[in-house]
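1. okay, structure incoming, though there's no sequence with it:
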């Protein structure tokens, strides 16, 4: 299986748009640790780490033979 991402990081609004959810929902998912993000300074802009998210998905499905 080949996985490809078009960008390594996405802004929260762009991730929300692409995933069909709200910005507020994405922020809550980040706060709860459900989405990996990069933030370079306190109160700075958060970016969804698409590389880490892809790795998490890959690892979560690796042990399931039906996937």
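-> That came through fine. The structure presented is a predicted model; accordingly, all values stated were derived computationally and were not measured. Residues are numbered from 1 along each chain as shown.
2. can we go C-alpha only for contacts and neighbour counts from here?
-> Fine.
3. buried set for whichever strand or helix holds residue 52?
-> Here residue 52, judged by DSSP states H and E, is contained in helix 50-62. Using 16 or more other CA atoms under 10 Å as the test for burial, helix 50-62 gives 50, 53-54.
4. between these, which is nearest residue 31?
-> Closest approach to residue 31 among the buried residues of helix 50-62 (CA to CA): residue 53, at 14.9 Å.
5. can you pull out the strands in this protein?
-> 9-11, 37-39, 46-49 (DSSP state E).
6. looking at those, which is closest to residue 60?
-> Nearest of these (CA to CA): strand 46-49, 16.6 Å.
7. which elements pack onto that closest one?
-> With contacts taken as 3 or more CA pairs under 8 Å, 6 or more residues apart in numbering; DSSP states H and E, strand 46-49 sits against strand 9-11, helix 12-19, strand 37-39.
8. ok, second structure coming up, stack it against the first:
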């Protein structure tokens, strides 16, 4: 179940990230800012993956007893 939750969250977050990158494509970014954005994205992905996984497992337990 955690794998399904992970896949759903990562796909949704990827669509969000692609849209954000298209909007800022022409701007010059510093390496420090890019690294900080990467770390924030990594934390968001980890928390979101765990959260959606827990949500799906909870739903599974509710409907299967």
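-> Yep, that arrived. Everything quoted here is computed from the prediction, not taken from an experiment.
9. TM value for the aligned chains?
-> For these two chains in superposition, a TM-score of 0.33 is obtained (TM-score structural alignment, normalised by the length of structure 2); 33 aligned residues with a CA RMSD of 3.0 Å.
10. next, the angle helix 12-19 makes with the helix holding residue 52 of structure 1.
-> 40 degrees (axes from the mean of the first three to the mean of the last three CA atoms, to 10 degrees).
11. show me what helix 50-62 of structure 1 packs onto, helices and strands only.
-> strand 9-11.
12. contacts for the strand it packs on, please.
-> 46-51 (CA atoms under 8 Å, 6 or more residues apart in numbering).
13. and the buried residues of helix 50-62 of structure 1 as CSV, adding distance to residue 24 of structure 1?
-> Listed next are those as CSV, based on distance: CA to CA, whole Å:
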residue, distance to residue 24 of structure 1
50, 18
53, 19
54, 22
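14. tell me the one among those nearest to residue 12 of structure 1.
-> residue 50 (11.3 Å).
15. name the nearest residue to residue 37 of structure 1, ignoring sequence neighbours.
-> residue 48 (4.3 Å; CA to CA, 6 or more residues apart in numbering).
16. then residue 4 of structure 2?
-> residue 53 (7.2 Å).
17. contacting residues around the one you found?
-> 1-6.
18. try it again at 10 Å.
-> Residues in contact with residue 53 of structure 2 (CA atoms under 10 Å, 6 or more residues apart in numbering) are 1-9, 47, 59.
19. measure it to residue 32 of structure 2 for me?
-> Look at residue 53 of structure 2 and residue 32 of structure 2: by CA to CA, to the nearest Å, they are 31 Å apart.
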